[in-house]
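Q: Predicted model, plus sequence, below.
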Amino acid sequence: MSDIQNFKPVQKYETFSYLPEMNADQVRRQIEYTIAQGWNPAVEYSEKEHAMSNYWYMWKLPMFGEQSVEAVLSEIEQCRRANPGMMVRFLAYDNYAQSQGTAFVVDRGR
């Protein structure tokens, strides 16, 4: 019995949360993909203890029609600096399906 491990639940958030944390290049490629799909990027943030809530704080308005990956990455970085210790996630809204196309945490707020 000594080789049986205890199950320790790990908090999982949004798309990709069961994978290892993405590096900067992988985040960039996901943002490039969403822009190529014609989706509208947005950034949200939340305290860790409220991260499982459906409601995160919106960082500015969604970036409707944004075509620049650099502009989106800049907004993510501004959100990180303005809200240290908070979790930050990237979202992309699909106009056609009228829903979120993707959402994933880019900073777990260490």
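A: Sure, I can see it.

Q: CA only for contacts and neighbour counts going forward, please
A: Will do.

Q: how about the nearest residue to the residue nearest the centre of the chain, chain neighbours excluded?
A: Computing the C-alpha centroid of the chain and ranking residues by C-alpha atoms, centre = their mean puts residue 89 first, at 2.5 Å. Of all residues not flanking residue 89 in the chain, residue 105 sits nearest, at 4.0 Å (C-alpha to C-alpha, 6 or more residues apart in numbering).

Q: In a strand, that neighbour, correct?
A: Yes. Using DSSP: H, G, I helix; E, B strand; the rest coil, the assignment for residue 105 is a strand.

Q: which residue ranges form the strands in the protein?
A: 40-46, 57-59, 87-94, 99-107 (DSSP state E).

Q: next, the one to line up against it:
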Amino acid sequence: MQDYHSRLSDPASRKFETFSYLPAMSQEEIRKQVAYIVGKGWNPAIEHTEPQYLMDSYWYMWKLPMFGETDIDRILAEAEACHKANPDNHVRLIGYDNFSQSQGASMVIYRGKTV
């Protein structure tokens, strides 16, 4: 077992969600994750928050969830628009599962500046 040395006192060390323990995803890997969400029939949504509030349970929703959206390029364009509008914030992609009424996927795809 490995200790990742993630500490609240060290913002640069904080881990969030499963993929944060792996190297940052490339644009192609993010695209594959969006394709997975769309392929499962989940509704994509974009959220963002300031790095200092990362551990809070509330993130700001970027527009409404994209109900029924299957165009991967359109979903990625919304994520990019959120990132450009909030360049210092963390931006995450969520896939909402209608049937289980929960998040089927959630991952940070843009990391904000750490303090």
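A: Thanks, I have it. The model shown is predicted, which means the values in this text are computed figures rather than measured ones.

Q: just checking, the residue nearest to residue 89 of the first structure touches residue 13?
A: Yes. Residue 105 of the first structure lies in contact with residue 13 (C-alpha atoms under 8 Å); the separation is 6.8 Å.

Q: which stretches of the first structure form helices?
A: Secondary structure of the first structure, counting by DSSP state H: helices at 24-36, 69-82.

Q: Can you say which of the ones you listed is nearest to residue 53 of the first structure?
A: Nearest to residue 53 of the first structure among the helices of the first structure is helix 69-82 (19.0 Å), distances taken as C-alpha to C-alpha.

Q: Can you give me the end-to-end span of stretch 11-25 of the first structure?
A: Terminal residues of stretch 11-25 of the first structure are spaced 24 Å apart (C-alpha to C-alpha, to the nearest Å).

Q: which part of the second structure lines up with it?
A: Counting by TM-score structural alignment, stretch 11-25 of the first structure lines up with residues 14-28 of the second structure.

Q: Figure out which of the helices of the first structure is closest to residue 95 of the first structure.
A: helix 24-36 (11.8 Å).

Q: Alignment lookup: residue 46 of the second structure to the first structure.
A: Per TM-score structural alignment, residue 46 of the second structure is aligned with residue 43.

Q: What sits closest to that match if chain neighbours are left out?
A: Per C-alpha to C-alpha, 6+ apart, closest to residue 43 of the first structure is residue 90, 4.8 Å.

Q: What does that neighbour correspond to in the second structure?
A: Taking TM-score structural alignment, the alignment pairs residue 90 of the first structure with residue 93 from the second structure.

Q: Residue 4 of the second structure versus that match, what's the distance?
A: For residue 93 of the second structure, the distance to residue 4 of the second structure - C-alpha to C-alpha - is 24 Å.

Q: and those two? which has more neighbours close in?
A: It is residue 93, of residue 93 of the second structure and residue 4, that has more neighbours when counted by other C-alpha atoms under 10 Å, with 23 against 10.

Q: Great, nothing more from me.
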